[in-house]
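>>> below are the sequence and a predicted model for it; my questions follow.
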Amino acid sequence: MSNTPDAPEVSRPVVTPVRIVVALCLVAPFVAMLWVGSYTRTDPTFIGIPFFYWYQVSWVIIAAVFMAIAYKLWQYDERTRKSGGRS
């Protein structure tokens, strides 16, 4: 295969520190929910609700915050990559 000037340029995926943080933000809620042994208890209760339930419900809010952070960081990373690394 020859490198012709009209051949489309294929860009490889880039791993940046920002993208690693994005990945961690997206994975954290899954890890928290899949690690069942960490929350299979009833104490401490919160306004009469056992820990097992309020822990899971609180992760709905925490996951939404992580998703918003991941989205904003992804936008920032895309902007900086398109501008050539300048902020």
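Okay, I see it.
>>> C-alpha from now on. contacts and neighbour counts both.
Noted.
>>> what residues of stretch 44-52 count as buried?
51-52 (16 or more other CA atoms under 10 Å).
>>> actually, stretch 71-78.
Within stretch 71-78, judged by 16+ other CA under 10 Å, the buried ones are 73-74, 77.
>>> same question, stretch 11-31
19, 22, 25-26, 29.
>>> ok, stretch 58-72 next?
Per 16+ other CA under 10 Å, stretch 58-72 contains these buried residues: 59, 63, 66-67, 69-70.
>>> what's the offset of that stretch from the middle of its chain?
8 Å (CA atoms, centre = their mean, to the nearest Å).
>>> included below, for side-by-side comparison, is a second structure:
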Amino acid sequence: MTSPDTPTRGPARPGPYVISGILIALAIVMPLLVPMYASWDPALWGIPFFYWYQLLWVFIASGLLAVAYVIMRNEDRRRRAEVRGRRDA
């Protein structure tokens, strides 16, 4: 068992956290900019732009969140591997 002073992860790099934060912020902020898409045209199969744009952002946001998750998972694995490498040496 490890002692409370033994780290479980190595030092963090800021890059993955910044990129993930930007992706998540984009997924949240873009649908909130209602004046940007509050119109009827261009209609898609008779559906006003207002509605299909919001639905499109459901899929875009899920993709952005999936990318952010993969980035953070890889960063966490890198940090854990760094500690294991130090412990084995």
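Yes, it's here. This one's a predicted model, so the numbers in the text were calculated from it and none came from an experiment.
>>> what's the TM-score here?
Superposed pair, TM-score by TM-score structural alignment, normalised by the length of the first structure: 0.76. Supporting alignment: 80 aligned residues with a CA RMSD of 2.6 Å.
>>> just to revisit the earlier point, between the buried residues of stretch 71-78 of the first structure, which sits nearest S11 of the first structure?
D77 (15.8 Å; CA to CA).
>>> and the equivalent of the closest one over in the second structure, how far is that from L44 of the second structure?
Superposed on the second structure with TM-score structural alignment, D77 of the first structure falls opposite E75. According to CA to CA, to the nearest Å, E75 of the second structure and L44 of the second structure sit 40 Å apart.
>>> again with M30 of the second structure
For M30 of the second structure relative to L44 of the second structure (CA to CA), the value is 20 Å.
>>> follow-up on the earlier one: just to confirm, which helix or strand has the match of D77 of the first structure in it?
helix 49-88 (DSSP states H and E).
>>> got the contact list for the alignment partner in the second structure of W54 of the first structure?
With TM-score structural alignment as the criterion, W54 of the first structure lines up with W52 in the second structure. W52 of the second structure sits next to L44 when contact means CA atoms under 8 Å, 6 or more residues apart in numbering.
>>> and the residue nearest the centre of the second structure?
A68 (2.8 Å; CA atoms, centre = their mean).
>>> surely it meets L26?
No - the criterion here is CA atoms under 8 Å, and A68 of the second structure misses it with L26 at 11.3 Å.
>>> let's have the buried residues of stretch 58-72 of the first structure in CSV, adding distance to T42 of the first structure.
Formatted as CSV, those follow (distance: CA to CA, whole Å):
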residue, distance to T42 of the first structure
W59, 17
A63, 22
F66, 26
M67, 28
I69, 31
A70, 32
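>>> determine which two of those residues are furthest apart.
W59 and A70 (15.7 Å).
>>> what do we get in the second structure for L26 of the first structure?
Match for L26 of the first structure (TM-score structural alignment): I24.
>>> doesn't its match belong to a helix?
Yes - assessed with DSSP: H, G, I helix; E, B strand; the rest coil, I24 of the second structure lies in a helix.
>>> okay then, goodbye and thanks.
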